[in-house]
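Enquirer: Predicted coordinates and the sequence they were generated for:
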Amino acid sequence: MDTYTLVNGISIPRIGYGTWKNLNPKECVNGIKYALELGFKHIDCARVYANEKLVGQGILESGVERKDIFITSKLRNSAHGYEHVRKEVEATLADLNTDYLDLYLIHWPVVAGHQEDWREDNLDTWKAFEELYEEGKLKAIGVSNFSVNHLENLVENARIAPMVNQILIHPGVLLTEEMEYCRKHDILLEAYSPLAPLSVLTKNETFQKIMANHGKSPAQILIRFILELGALPLTKTIHPSRMSENLHVNDFSLTKEEMDFLATWSHPDFTPRDNQKERPPQALDAKI
């Protein structure tokens, strides 16, 4: 699989397999096995997803060597703070049955109890990330859902700048300011939920013409759009046929007119998230 190169020289596969909401044990384990068998090399996890043991089981049963897989996980909101991070990382490593993570992210910039002092909270949390990175337990470190003000706080005050920012990117939600800042500072953009507007866009006449122009599925067009933005799409499905489809997007390119349409398309159902406040509590976060 083609790769991007992070600022520290680490290669990261250009398309990721997401595990959010994969809570059915059989579906989650088999989904990982199918994904790796079909050619995915990049697995995106998070402790709050409450399925990292299942992901680890799927990796083990796949027979694929650990060195051939890029694994990402994320810090729970309730585990912010220097004193909590190491314990949290050790729990994730144990669940995934590995002794290192290829990438570890702060999942959300503003969390409960730190609405006012989020700057200090993120710097305190990030200090532990830096130490674990220097120890080799984390091969790369980054953030998720960070806007420019959150990124500036780390870039300007931390010893090591974030290497990745995982944010919501798809037609209808292009965070232009964040994307420009990340490109300027060599922070790789990862796009979660890249297929979110699929069901709405497939009814659009212009989008239908784009599909016909290339003989590609709606999902393949949307994944290609993310790649041509220079970002890394994180796809999610438990169906092998769709996994295979999502990987086969390197044999065509979108025209400037097609990119412009997708970049300017809007719909009232799709708006950026407000990440300047505490993230709404997740039921799973309280159970781990």
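Expert: Noted; the coordinates are in hand.
Enquirer: Could you use CA atoms for every contact and neighbour count after this?
Expert: Will do.
Enquirer: can you give me the helices for the stretch 1-150 of the chain?
Expert: Using DSSP state H, counting those that start in this stretch, the helices assigned to the stretch 1-150 of the chain run over residues 25-38, 52-62, 82-96, 118-135, 148-157.
Enquirer: among those helices, which is nearest residue 206?
Expert: Taking CA to CA, helix 25-38 is the member of the helices of the stretch 1-150 of the chain nearest to residue 206, at 31.4 Å.
Enquirer: Pull out the buried residues from that closest one.
Expert: Residues of helix 25-38 classed as buried: 27-36 (neighbour count, 16 or more other CA atoms under 10 Å).
Enquirer: now it and helix 52-62, what's the angle there?
Expert: 50 degrees (axes from the mean of the first three to the mean of the last three CA atoms, to 10 degrees).
Enquirer: I'd like the distance from helix 25-38 to the chain centre, please.
Expert: Computed by CA atoms, centre = their mean, to the nearest Å, the chain-centroid distance of helix 25-38 equals 18 Å.
Enquirer: Quick one: list the elements packing against that helix.
Expert: If you count contacts as 3 or more CA pairs under 8 Å, 6 or more residues apart in numbering; DSSP states H and E, helix 25-38 packs onto helix 52-62, helix 240-247.
Enquirer: Take the ones you listed and write them to JSON lines, including mean neighbour count and distance to residue 132.
Expert: Converted to JSON lines, the helices and strands packed on helix 25-38 look like this (neighbours: other CA atoms under 10 Å; distance: least, CA to CA, whole Å):
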{"stretch": "helix 52-62", "mean neighbour count": "21", "distance to residue 132": "20"}
{"stretch": "helix 240-247", "mean neighbour count": "17", "distance to residue 132": "32"}
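Enquirer: returning to what we had before: output the helices of the stretch 1-150 of the chain as a markdown table; include the columns distance to residue 169.
Expert: Shown next, in a markdown table, are the helices of the stretch 1-150 of the chain (distance: least, CA to CA, whole Å):
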| stretch | distance to residue 169 |
| --- | --- |
| helix 25-38 | 22 |
| helix 52-62 | 24 |
| helix 82-96 | 26 |
| helix 118-135 | 23 |
| helix 148-157 | 15 |
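Enquirer: show me what contacts residue 86?
Expert: The neighbourhood of residue 86, defined by CA atoms under 8 Å, 6 or more residues apart in numbering, consists of 128, 132.
Enquirer: And residue 137, by the same measure?
Expert: When contacts are counted by CA under 8 Å, 6+ apart, residue 137 touches 99-101.
Enquirer: any idea how far residue 29 is from it?
Expert: Per CA to CA, to the nearest Å, residue 137 is found 24 Å from residue 29.
Enquirer: Next: residue 98.
Expert: Using CA to CA, residue 98 is found at 16 Å from residue 29.
Enquirer: Residue 164 is in contact with residue 141, correct?
Expert: Yes. Here residue 141 lies in contact with residue 164, judged by CA atoms under 8 Å, at a distance of 7.0 Å.
Enquirer: next, the one to line up against it:
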Amino acid sequence: MTSSAPQFLYGTAWKEDRTAECVSLALKAGFRGIDTANQRKHYNEVGVGEALQKAYSDGLVKRDDLFLQTKFTYQRGQDHRLPYDPTAPLAKQVQQSLASSLEHLDTEYVDSFVLHGPASGYEWTADDDAVWNAMRAEREKGRTRVIGVSNVSLGHLQQMADTPAFVQNRCYAQLGWDREIRTFCREHGIVYQGFSLLTANVPVLRHPLVQEIAGHMKAGIAQVTFAFARQIGMLPLTGTTSFEHMQQDLSSLALTLPQEAVEAIESLAG
């Protein structure tokens, strides 16, 4: 079972008390994909739900118009505000985390449920298997359409017994825009979601070549970056808090770079 994602996702991390306001602006700008996590340390999922309720009541969108993605985060990635009983088995923690997310978002299902990073930075562990199997069970119950992973290495993906629908990684130009992972995803029919495309790559995006491409296309650096990401097979995320920048980011969907420009940007740093 697949869940069709839009071409752009709005990321809700690090917005704290502005979360509801920012998600409302994103929906008004035209975003229909919202990425969040049940990790109060970095996300305010309740705020996302408040914005969704307002959008529904205002008639701006219906639930079926939206792609909602949330995440399960291990205790080591949380602060004291846990969405589950830390003494419970991992499978129960997954169940409790998703149940809490569904309540926050006031929905019977999410479109995508993502493991917010494996237990180890070096290998796929027995704990990850337990969590993944619990996530599969949630998919079978219909509480999520698909399941995915985030913050993974190639080794993690190669060790997984199952193929995720999505991989979401911070995307560094210095690593060839995460070329190894993107290649694996393309070969296995996995959708690659890239985040921090702007903030993680400031030196590259200031390169005269990128500036020249932007000038030639009569577009901003962010628009060129997101168009480039899409053209190399990526589903990009943006987390801007500016309504104007939200509109500009979405306008990148109408921008197509010449192939030589795509190749030039891809080769800038690895």
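Expert: Now that the structure is in, tell me what you want to look at. Every value quoted in this text rests on a predicted model; they were computed, and no experiment measured them.
Enquirer: follow-up on the earlier one: and residue 141 and residue 164 of structure 1? Which one has more around it.
Expert: Legend: neighbour count by other CA atoms under 10 Å for residue 141 of structure 1 and residue 164, higher for residue 141 (25 against 22).
Enquirer: Structure 2: which residue goes with that one?
Expert: Using TM-score structural alignment, the equivalent of residue 141 of structure 1 in structure 2 is residue 147.
Enquirer: do residue 110 of structure 1 as well
Expert: Under TM-score structural alignment, residue 110 of structure 1 pairs with residue 119 in structure 2.
Enquirer: is it true that its match touches residue 129?
Expert: No. Residue 119 of structure 2 lies out of contact with residue 129 (CA under 8 Å); the separation is 10.0 Å.
Enquirer: on that earlier part again, out of the helices of the stretch 1-150 of structure 1, which comes closest to residue 253 of structure 1?
Expert: With CA to CA as the yardstick, what comes closest out of these is helix 25-38 (22.4 Å).
Enquirer: Distance check, residue 30 of structure 1 against residue 101 of structure 1.
Expert: Counting by CA to CA - residue 30 of structure 1 and residue 101 of structure 1 are separated by 21 Å.
Enquirer: what does residue 231 of structure 1 give?
Expert: To residue 101 of structure 1, residue 231 of structure 1 is 21 Å away according to CA to CA.
Enquirer: what sits against the closest residue to residue 20 of structure 1 other than its chain neighbours?
Expert: Spatial nearest neighbour of residue 20 of structure 1, excluding adjacent residues (CA to CA, 6 or more residues apart in numbering): residue 49 at 5.8 Å. Taking CA under 8 Å, 6+ apart, we find residue 49 of structure 1 in contact with 19-22, 284.
Enquirer: With distance to residue 89 of structure 1 as added columns, please give the helices and strands packed on helix 25-38 of structure 1 in JSON lines.
Expert: Below are the helices and strands packed on helix 25-38 of structure 1 laid out as JSON lines (distance: least, CA to CA, whole Å):
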{"stretch": "helix 52-62", "distance to residue 89 of structure 1": "12"}
{"stretch": "helix 240-247", "distance to residue 89 of structure 1": "29"}
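Enquirer: Of the ones you listed, which is nearest residue 118 of structure 1?
Expert: helix 52-62 (27.3 Å).
Enquirer: what's the matching range in structure 2 for that closest one?
Expert: Going by TM-score structural alignment, helix 52-62 of structure 1 lines up with residues 45-55 of structure 2.
Enquirer: which residues touch the matching stretch?
Expert: Contact with stretch 45-55 of structure 2 is made by 12, 17-21, 23-24, 27, 36-39, 61-62, 101, 104-106, as judged by CA under 8 Å, 6+ apart.
Enquirer: Mean deviation, it versus structure 1?
Expert: Superposing on structure 1 and averaging over aligned pairs (mean CA distance after the TM-score superposition for structure 1), stretch 45-55 of structure 2 comes out at 0.6 Å.
Enquirer: returning to what we had before: just name the closest of the contacts of residue 137 of structure 1 to residue 179 of structure 1, please.
Expert: Nearest member of the contacts of residue 137 of structure 1 to residue 179 of structure 1, counting by CA to CA, is residue 101, at 25.0 Å.
Enquirer: wait, doesn't the closest one sit right on residue 73?
Expert: Yes. Look at residue 101 of structure 1 against residue 73 with CA under 8 Å: they come within range, at 7.4 Å.
Enquirer: Can you pick out the residue with more neighbours from those two?
Expert: residue 73 (25 against 21).
Enquirer: Report how many residues lie close to the residue nearest to the match of residue 141 of structure 1 when sequence neighbours are not counted.
Expert: Leaving aside its chain neighbours, residue 147 of structure 2 sits nearest to residue 113 (4.8 Å; criterion: CA to CA, 6+ apart). Neighbour count of residue 113 of structure 2, defined by other CA under 10 Å: 30.
Enquirer: residues touching residue 113 of structure 2, list them.
Expert: Counting by CA under 8 Å, 6+ apart, residue 113 of structure 2 has contacts 69-72, 135, 144-148.
Enquirer: a markdown table please, covering the residues you listed and showing distance to residue 216 of structure 2.
Expert: A markdown table is the format used below for the contacts of residue 113 of structure 2 (distance: CA to CA, whole Å):
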| residue | distance to residue 216 of structure 2 |
| --- | --- |
| 69 | 36 |
| 70 | 38 |
| 71 | 39 |
| 72 | 43 |
| 135 | 46 |
| 144 | 43 |
| 145 | 41 |
| 146 | 40 |
| 147 | 40 |
| 148 | 37 |
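Enquirer: out of the residues you listed, which one sits closest to residue 251 of structure 2?
Expert: Distances from residue 251 of structure 2 to the contacts of residue 113 of structure 2, taken by CA to CA, are shortest for residue 69, at 22.4 Å.
Enquirer: To which residue of structure 1 is that closest one aligned?
Expert: Checking TM-score structural alignment: residue 69 of structure 2 goes with residue 72.
Enquirer: so that match touches residue 103, yeah?
Expert: Yes. Contact status for residue 72 of structure 1 versus residue 103: in contact at 4.6 Å, counting by CA under 8 Å.
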